[in-house]
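Trainee: Here is a sequence together with a model predicted from it:
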Amino acid sequence: MLFRITAILFFLGAFLQARSQTTANFEGIYQFNLDVTRLLMIRSDSGKLWLHQGVSNRTPIIPLSGNKFEVANLKPVVTLDFQVDGQGRTTGMLVEQGGGKVQCFKLRETLDMPNAGRLSNRKNGFTRADTLRGMLSPLRTCYDVSFYHLTVDVNPEKRLLSGSTIIRFNTVSPFSRLQIDLYAEMAIDSIIYKGRPLPYTREFNAVFVDFPGTFKKGEKGAFEVFYHGHPQEPDLNAPMHGGFLWRLDDNRKPFIQVACQGSGASLWWPNKDHLSDEPDSMRMTVTVPEGLQNISNGRLQRQLTLPDKRNLTEWLVTYPINNYNVTVNIGDYRHIADTLGSLTLDYYYLPHHRDSAMKLFKEVKPMLRFMQEHFGPYPFLRDGFRLIETPHPMEHQSIVAMGGLGGGHESLRRLMWHETAHEWWGNNVSIKDVADFWLHEGFARYTEMLGVRLYKGEPEALRQLANDKPANKEPVIGVRDVNHIHYGLWDVYGKGCRIVQMVRAIMNDDERFFDLLRGIQQDFRLQTVTTGNITGYIIRRTGLDLQPFFDQYLLDTRIPELQLDYRQEGADLVLRYKWANTIDNFRMPVRADIPGQRPLFLEATNSWKTIRLKNTVEKDLLLDTAHFYITVKKTEG
């Protein structure tokens, strides 16, 4: 009897140990192939397996049979079916919910889930590191970058970058010390000036470089920064937390991109990382493993296979460019070339998305014709226009990243219009400080709505915009001088779009409105700007007193309320009206329509005004709340 019990315990222990080894093999980072930006982590803790979506958001998974598990407490039920190869290694898992199945590839065995950590914002406060990143101190204003030459070797297996940046500059004011930027995770090997190493110190992500002498105003100089490291990866649970996306395509080949708007280009290469200073031109030399291509900004200058079979490409940008727009896109790409007049068009896609890519690319020419008609000529003619399939969408100058091309066509079209609009609104006319981010996203979202209107009609465009409700938790304008990007920023899209739409509605003259947009593109061509530059320009060009309007919608979170008081006097309607829930001295005309009559604009202010409407009853008066972002309240007496 004792022998039988001992034997049972032995075999039970062996079974549990084998089970433990099997479940331990499931640990690792997985990509959600339907949206390859999204990562899942399986982790063993306290004798259980846990599914993590983000570092702290975890849910236990319950064994069913074999390699199949159920995610606890989810309805409809979600099951995870782990896939194991002949050597017992987990290669992926199949996620099933409600009859739908999504493949996940296992990216790595490690449990290093991207984690943004503490985010600086109005609520959490700002730090010395934020000031070093966002402020134009004398150590940054003393020089102006004229040219970068970035050389980088990309090693997907190790998630490692190594290379250098040559920085050429013009001296704005005398200096012997300057600041460049490179994230602390990235090591500096040396900084070389005229063949000799320069001393430097680091504080957070700022690098202070000392030169042997003083540069005089107007003097030119150059130095080279050698570096290597594992760049930050984006935590997609945090708004605008950028980094390298190390992913796999459907054939399990590396599919890699960098997206660093907000976090800044210094997360992966050394530069003067402030939006106000764009180089006049830039060269990028990028080396990737055998069997992959890299597509970057500008024109391809040369391409060669190195003795070790790696592929090298060199790209040249001949226009000023935002640092965050500088990019690498690495994958097993297919290519199509075309032209629109003298503008070259290039498209890059993954082989398994050919059909959806072809359908989308057919709409590029009419889209570009529309944007050139309404905004002015394409800004980067020498560098051409290209679309590329990537893990994540992003408006990288002259090589617009589309994200995956496996989605629905209408959503892809809308995304294409938005990201392409940034070639004008963001890349040609660019902000000096990320606090003015709405100038990029508000105008791009409005362009997106113009595309919906073109294909689906204005009612559908207004319906889609109405579904994009602003949160109104923070002002549209962020905090200056601290790179304030990690806040409730989504209002820069939907509310920013409504601001542009209201300018058009107030002007009530489409020819003048689009002439205004073309004027902004021409008069601020290849420049960095502030909100004041653009709003001041709009006020001057239109001759309208719009400063209270901009102050209300950009600096205040309240939605203006139009208060109305009706009184019927025979056939006439006597209407009293004023604004409430606004800043002091707010004023804005709002359109009202009466059947059979010309549109009426109520010149409302914070004080009551009265108007008599002939042959009108209350139900005939229709306030234009579709084009004006307001609320309406009927008062008594």
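Mentor: Looks like it came in fine. Numbers count the residues shown, from 1 in each chain.
Trainee: all contacts plus neighbour counts: C-alpha atoms, from now on.
Mentor: Will do.
Trainee: tell me what the helix or strand harbouring V492 is packed against?
Mentor: Secondary structure from DSSP states H and E places V492 in helix 491-507. Applying 3 or more CA pairs under 8 Å, 6 or more residues apart in numbering; DSSP states H and E, one finds that helix 491-507 contacts helix 438-456, helix 510-523, strand 588-593.
Trainee: among the ones you listed, which is the most enclosed?
Mentor: helix 438-456 (a mean of 22; mean count of other CA atoms under 10 Å).
Trainee: Can you name every helix or strand that whatever helix or strand comes next after that one contacts?
Mentor: Sequence-wise, the next helix or strand downstream of helix 438-456 (DSSP H and E) is helix 458-467. Secondary-structure packing of helix 458-467 (3+ CA pairs under 8 Å, 6+ apart): helix 438-456.
Trainee: Now do the helix it packs on against helix 491-507, angle only.
Mentor: Put simply, helix 438-456 runs at 70 degrees to helix 491-507, going by axes from the mean of the first three to the mean of the last three CA atoms, to 10 degrees.
Trainee: put this beside the first:
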Amino acid sequence: MNRRTPAATPLALLLALALALLGAGCTGGVEGTPGAAGLRDPYFPGLGNGGYDVTHYSLKLDIGSSADDKHGSSTQPPDRPADRLRGTATITARATQDLSAFHLDLAGLDVEGATVEGRPAAVNRAGKELIIRPGSAVEDRLRKGRTFTTVVRYSGSPQTITDPDGSKEGWLRTADGAVALGEPTGSMAWFPGNHHPSDKATYDIEVTVPDPLTAVSNGELISRRTEDGRTTYHWRTAEPMASYLATLAVGRFSTRQSATPDGIRLFTAVDPESEAASEEVLDGIPAVLAWSAEKFGPYPFTSAGAIVERTGDAEYALETQNRPVFPGPPDTALLVHELAHQWFGNSVTPKSWRDMWLNEGFATYAEWLWAADHDGVPVGESFDEAYEDGANWAFPPAEPPSAADISEAPVYGRGAMVVHRIRLAIDDDEAFFDLVRGWTETHRHGNASTDDFTAYVEEETGEDLTELWDDWLYGESRPPVED
């Protein structure tokens, strides 16, 4: 991302837990214990759910205006083409404990019913928590290590969520549709799930929209079929993806499909108002991917591209998997930043939101590397500029003081300085880039923490870098640098 929610309230968490415990004790319930109502993330403790690991989401969504839906509110303008959503989420998961009940994160939408292994399940709600209580007929499928399938039917007008830093995410309505952005909690605005970055899964997303709108999501376009003036787009993401990286853009787009010389499938969708100003930069995607692969290792996905909205439809760019979303025509530096996230953040995903600097520090450093290779700006000069910027010293990048700070300047600029200080400590560019490529290979399609990273660097270099971590990653003050 190039800029920067809300945690569940303690009252909501207590109510959710109480309902789950009550359900576990009901006659006919499944033996076991309820899954936790949150994963105790340092900044969003109510985000995510315990007791299971999602392996696949299959979402079938029907998008329309309030005028299309007999349940829609008559107070909504009838010309908002993506104001209503009706969905069926099929969630395949593996139990990590014997479950009597489990939770899903979902904000705002109305739940019409749920099944587990094809049998009706009780559904309770506490704020953004759905508590699913299966019947005893499926208890064997909820034993630890077993795989089970949950189907949730839901509908409503998806919410726009305001983050702790004041930015908007979730379901953002645009002039001709909507765009769904999920970092850090916005994906719960349009589908139920285990919405913490530590639980990655594959996806099939089928979206039906009225013509002439287009629906663009992650991964590859598998099929497209039109019937009675409505078109269904089927998108598939075959590599694991954290839910905050899932996106859906609905609107009038100019689309292009092609492939890079090494076979990566490209799909771009551009709002007509942004098309002319975006063309030259988007034509550079194959070159940026090839350059990035030299620096960071093989591209970790089979498809790439971009979604470009019109200026003002969103407040920031976001590294949604395979094809980042841009709030208007991007420049090359922003394209480099968001495509670098495909390695740092999307393939190697943080274990918690405290590890954001691993995403943003490396993506910012990618900008510095590109400027050195293409614009004649030495990396040292970019480092010096960041070092002199007082905003980068507001707090240590590995310890933002609150959820409102996880996308502030130190996470980006000082995060990139940490990467450069590692390069200087190694004092061998070939060894440094081998280290970076090894990191993306070791944790490809997985999760990693700051502790994982520092341990990896020290193991690979054979150096004790405690002083570097203390000064640059965790230090409260600006450390001196040699002239």
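Mentor: The structure has been received and is ready for your questions. Note that the structure is a prediction, hence the values are computed from the model and not measured.
Trainee: After superposing, what score do the chains get?
Mentor: The TM-score (TM-score structural alignment, normalised by the length of structure 2) is 0.81; 426 aligned residues with a CA RMSD of 2.8 Å.
Trainee: rewinding a little: what about the helices and strands packed on helix 491-507 of structure 1, which gets the closest to D130 of structure 1?
Mentor: The minimum distance between D130 of structure 1 and those falls on helix 438-456, with 20.3 Å, by CA to CA.
Trainee: on that earlier part again, what angle do the helix holding V492 of structure 1 and helix 510-523 make?
Mentor: Using the same axes, to 10 degrees: helix 491-507 of structure 1 against helix 510-523 is 130 degrees.
Trainee: Now helix 491-507 of structure 1: buried residues?
Mentor: By neighbour count on 16 or more other CA atoms under 10 Å, the buried set for helix 491-507 of structure 1 is 491-506.
Trainee: just stretch 158-177 of structure 2 next, same as before
Mentor: Across stretch 158-177 of structure 2, burial judged by 16+ other CA under 10 Å covers 158-161, 163-165, 168-174, 176-177.
Trainee: Kindly check the end-to-end length of it for me.
Mentor: End-to-end distance for stretch 158-177 of structure 2: 12 Å, by CA to CA, to the nearest Å.
Trainee: Could you find the counterpart of R414 of structure 2 in structure 1?
Mentor: Using TM-score structural alignment, the partner of R414 of structure 2 in structure 1 is K495.
Trainee: Now check E603 of structure 1 against structure 2: what is it aligned to?
Mentor: E603 of structure 1 is assigned no aligned equivalent in structure 2, the criterion being TM-score structural alignment.
Trainee: How about E603 of structure 1: what's its closest non-neighbour residue?
Mentor: Excluding its sequence neighbours, the residue lying closest to E603 of structure 1 (CA to CA, 6 or more residues apart in numbering) is P589, at 4.3 Å.
Trainee: So the one you found versus F601 of structure 1, what's the distance?
Mentor: Separation of P589 of structure 1 from F601 of structure 1 (CA to CA): 6 Å.
Trainee: returning to that earlier point: so which of the buried residues of stretch 158-177 of structure 2 are in strands?
Mentor: Mapping the buried residues of stretch 158-177 of structure 2 onto strands (DSSP state E) picks out 160-161, 168-174, 177.
Trainee: May I see these arranged in CSV, with distance to S254 of structure 2 as well?
Mentor: Below are these laid out as CSV (distance: CA to CA, whole Å):
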residue, distance to S254 of structure 2
T160, 25
I161, 28
K168, 25
E169, 24
G170, 24
W171, 21
L172, 20
R173, 19
T174, 16
G177, 14
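Trainee: which among those gets closest to T149 of structure 2?
Mentor: Set against T149 of structure 2, the nearest of those by CA to CA is G170 (25.3 Å).
Trainee: Return the distance of that closest one relative to A398 of structure 2.
Mentor: The spacing between G170 of structure 2 and A398 of structure 2, counted by CA to CA, is 26 Å.
Trainee: Repeat that for I161 of structure 2.
Mentor: According to CA to CA, I161 of structure 2 stands 25 Å off from A398 of structure 2.
Trainee: before we move on, what about A333 of structure 2?
Mentor: Distance from A333 of structure 2 to A398 of structure 2, counting by CA to CA: 24 Å.
Trainee: Compare the two and say which is more crowded by neighbours.
Mentor: Shown here are A333 of structure 2 and A398; by other CA atoms under 10 Å, A398 has more neighbours (24 against 16).
Trainee: In structure 1, what residue corresponds to the more buried one?
Mentor: Matched to structure 1 by TM-score structural alignment, A398 of structure 2 sits across from I477.
Trainee: how deep is F175 of structure 1 tucked in, by neighbour count?
Mentor: 18.
Trainee: aligned partner of it in structure 2?
Mentor: In structure 2, the residue matched to F175 of structure 1 (TM-score structural alignment) is L99.
Trainee: Same check on Y227 of structure 1?
Mentor: Checking TM-score structural alignment: Y227 of structure 1 goes with Y154.
Trainee: doesn't A107 make contact with its match?
Mentor: No - using CA atoms under 8 Å, Y154 of structure 2 is not in contact with A107; the gap is 11.2 Å.
Trainee: ok but the match of Y227 of structure 1 is inside a helix, no?
Mentor: No - counting by DSSP: H, G, I helix; E, B strand; the rest coil, Y154 of structure 2 falls outside a helix, being strand.
Trainee: Tell me which residues touch it, please.
Mentor: Contact partners of Y154 of structure 2, counting by CA atoms under 8 Å, 6 or more residues apart in numbering, are 86-88, 109-113.
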